[in-house]
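How does the following fold in three dimensions:
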Amino acid sequence: MPSSSQPAPSKAKAKRSFLIEQATLCLAQKGYAHVSLRDIAKASGVSLGILHYYFASKEDLLLAVIASYKDSFIQELETAVVNASPQRWLEQLLEVLHHSLTKKKALHRLWYDLQVQAMYVPAFRHHVNEIRARLHDLIARLVRQFFPPATHSMSMSVDGAVSLIYAQVDGLFLQSILEEATTPENALSRFEQTLLQLLHMMFIPITTTTTPIPTKRGAF
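Predicted structure coming up:
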């Protein structure tokens, strides 16, 4: 039974979630280097002591923010793409990315911010590598699901294909964020064209009855 000086487990969980949401808004708007715990406490309407009760440090809070966001993003990809038909998986993927570029762009900036911080902060490095590994695993599942050895021959290993696909998606996504003048529609059109070219080079249908790689689906 919790003591009177400690919140009940359900209330504590709700409070922690609320603080993560508020921290997410602050960090996404201003970046990790320009936000202090005091700023987050003020935006959340709590004292600095209360914030420290739930998070030992600014680093601890950032990790909680990224973990929460990336869990949501990966689940969204799994729901939309893994469950899609062979004819619609690319369309579903582009819809998720379009939503991310239009509605959650600031959060993606924060993800790239964390990756930069990971080069200097060992505690961040482990979590960044863990998230990247989950994304690699998701891509590997999609490769095995939509381009199995029974229907497609590969010009490289699965690991090699996964690394190339991840590098392309990540690189083009970062490029679209840096190019403020580029619309999400133009960014995704460029991504779609490049991804299709890469897939055609990596996966070769064995028979004419094999489901083809989706063709370009046009403007968004």
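
When you work out contacts or count neighbours from here on, use the C-alpha atoms and nothing else.
OK.

how about the strands in the protein?
For the chain, the strands defined by DSSP state E cover 152-154, 203-205.

Now tabulate those in CSV and tack on mean neighbour count.
What follows is those, written out as CSV (neighbours: other C-alpha atoms under 10 Å):
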stretch, mean neighbour count
strand 152-154, 17
strand 203-205, 19
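
Which one of these lies nearest to residue 90?
strand 203-205 (14.7 Å; C-alpha to C-alpha).

Can you add distance to residue 104 and give the strands of the chain back as a markdown table?
Output for those, formatted as a markdown table (distance: least, C-alpha to C-alpha, whole Å):
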| stretch | distance to residue 104 |
| --- | --- |
| strand 152-154 | 34 |
| strand 203-205 | 32 |
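
Compare those strands and report which one is nearest to residue 66.
Comparing these by C-alpha to C-alpha, strand 203-205 comes nearest, at 33.3 Å.

So for residue 40, which of the strands of the chain sits nearest?
Nearest of the strands of the chain (C-alpha to C-alpha): strand 203-205, 47.8 Å.

Please provide the structure for the following sequence as well, for comparison with the first:
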Amino acid sequence: MSDTTEPRGSVARRNAILEAAWQLMAERGYHHVRIQDVARICGTSTGTIHYYFPGKDDVLREALRYCVDQAFERQGTVLRQIDNAHKRLLALIELQLPVGVQVRNEWSIWLQFWSETTLNPALRPIHSDFYTRWMDTVVSIVRRGQRQGIYRDVDAVAFARLLTSATDGAAIKILTGAPEMTVDNMRSMLVSIVEKELTMAPSVV
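As a prediction, the model looks like this:
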């Protein structure tokens, strides 16, 4: 049987295509990935790629979704093993630092996703869903800390908005080579936000 006649529901083959596509996007950029390149890495034909995805835009859009889904899944596996909310939040910060090829490539995808979403309204629902999931992760940890008596009674949603925005800004600076931002600076800044907003007693005026 030729590879173009495989069952359409072959999850393993579909995921292999998406894995190759997002890695290429991270290395070359969204608009510099060709279907031929994806097929070559997967050891298959362009016909097989189009069997699963009608066009290039479908491949790239689903590859973006796949990359972010995999990152969420990996992070969730780590975080669920940590009961203490404060330790869980610090672990989340560590997982977000652009250290190592895997995480830096994921951040590269995020940056490209932001750019494409700005120009392509069709991507905005996907983008909003990812941000909702990330916000929900932070909100859940903060409320867990409040139940555990670790964190102060603050607006968890407002805090999540602050932390995620600071994380994004710092990561952008690191990936674009801003001289004043390093991974250590990013970590210190985010931990400082946690301490100031969640663990330190409010100043008495």
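
The strands of structure 1: which one's closest to residue 166 of structure 1?
Between the strands of structure 1, strand 203-205 lies closest to residue 166 of structure 1; by C-alpha to C-alpha that is 15.7 Å.

Let's check: the centremost residue of structure 2 is which one?
residue 68 (4.5 Å; C-alpha atoms, centre = their mean).

picking up where we left off before, which of the strands of structure 1 sits closest to residue 173 of structure 1?
strand 203-205 (22.9 Å).

Determine how far that closest one lies from the middle of the whole chain.
28 Å (C-alpha atoms, centre = their mean, to the nearest Å).

which stretches of structure 2 form helices?
11-28, 35-42, 46-52, 56-79, 85-96, 100-119, 124-147, 156-175, 183-194 (DSSP state H).

Can you get me a residue count around residue 168 of structure 1?
Neighbour count for residue 168 of structure 1, taken as other C-alpha atoms under 10 Å: 16.

Contacts only, for it.
By C-alpha atoms under 8 Å, 6 or more residues apart in numbering, the contact list for residue 168 of structure 1 reads residue 195.

With residue 78 of structure 2 as the reference, measure out to the alignment partner in structure 2 of it.
Using TM-score structural alignment, the equivalent of residue 168 of structure 1 in structure 2 is residue 166. Residue 166 of structure 2 sits 22 Å away from residue 78 of structure 2, going by C-alpha to C-alpha, to the nearest Å.

now swap in residue 4 of structure 2 and tell me
38 Å.

returning to that earlier point: could the helices of structure 2 go into JSON lines alongside distance to residue 201 of structure 2?
Formatted as JSON lines, the helices of structure 2 follow (distance: least, C-alpha to C-alpha, whole Å):
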{"stretch": "helix 11-28", "distance to residue 201 of structure 2": "42"}
{"stretch": "helix 35-42", "distance to residue 201 of structure 2": "53"}
{"stretch": "helix 46-52", "distance to residue 201 of structure 2": "55"}
{"stretch": "helix 56-79", "distance to residue 201 of structure 2": "26"}
{"stretch": "helix 85-96", "distance to residue 201 of structure 2": "15"}
{"stretch": "helix 100-119", "distance to residue 201 of structure 2": "34"}
{"stretch": "helix 124-147", "distance to residue 201 of structure 2": "14"}
{"stretch": "helix 156-175", "distance to residue 201 of structure 2": "15"}
{"stretch": "helix 183-194", "distance to residue 201 of structure 2": "12"}
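
Thanks again, I'm all set now.
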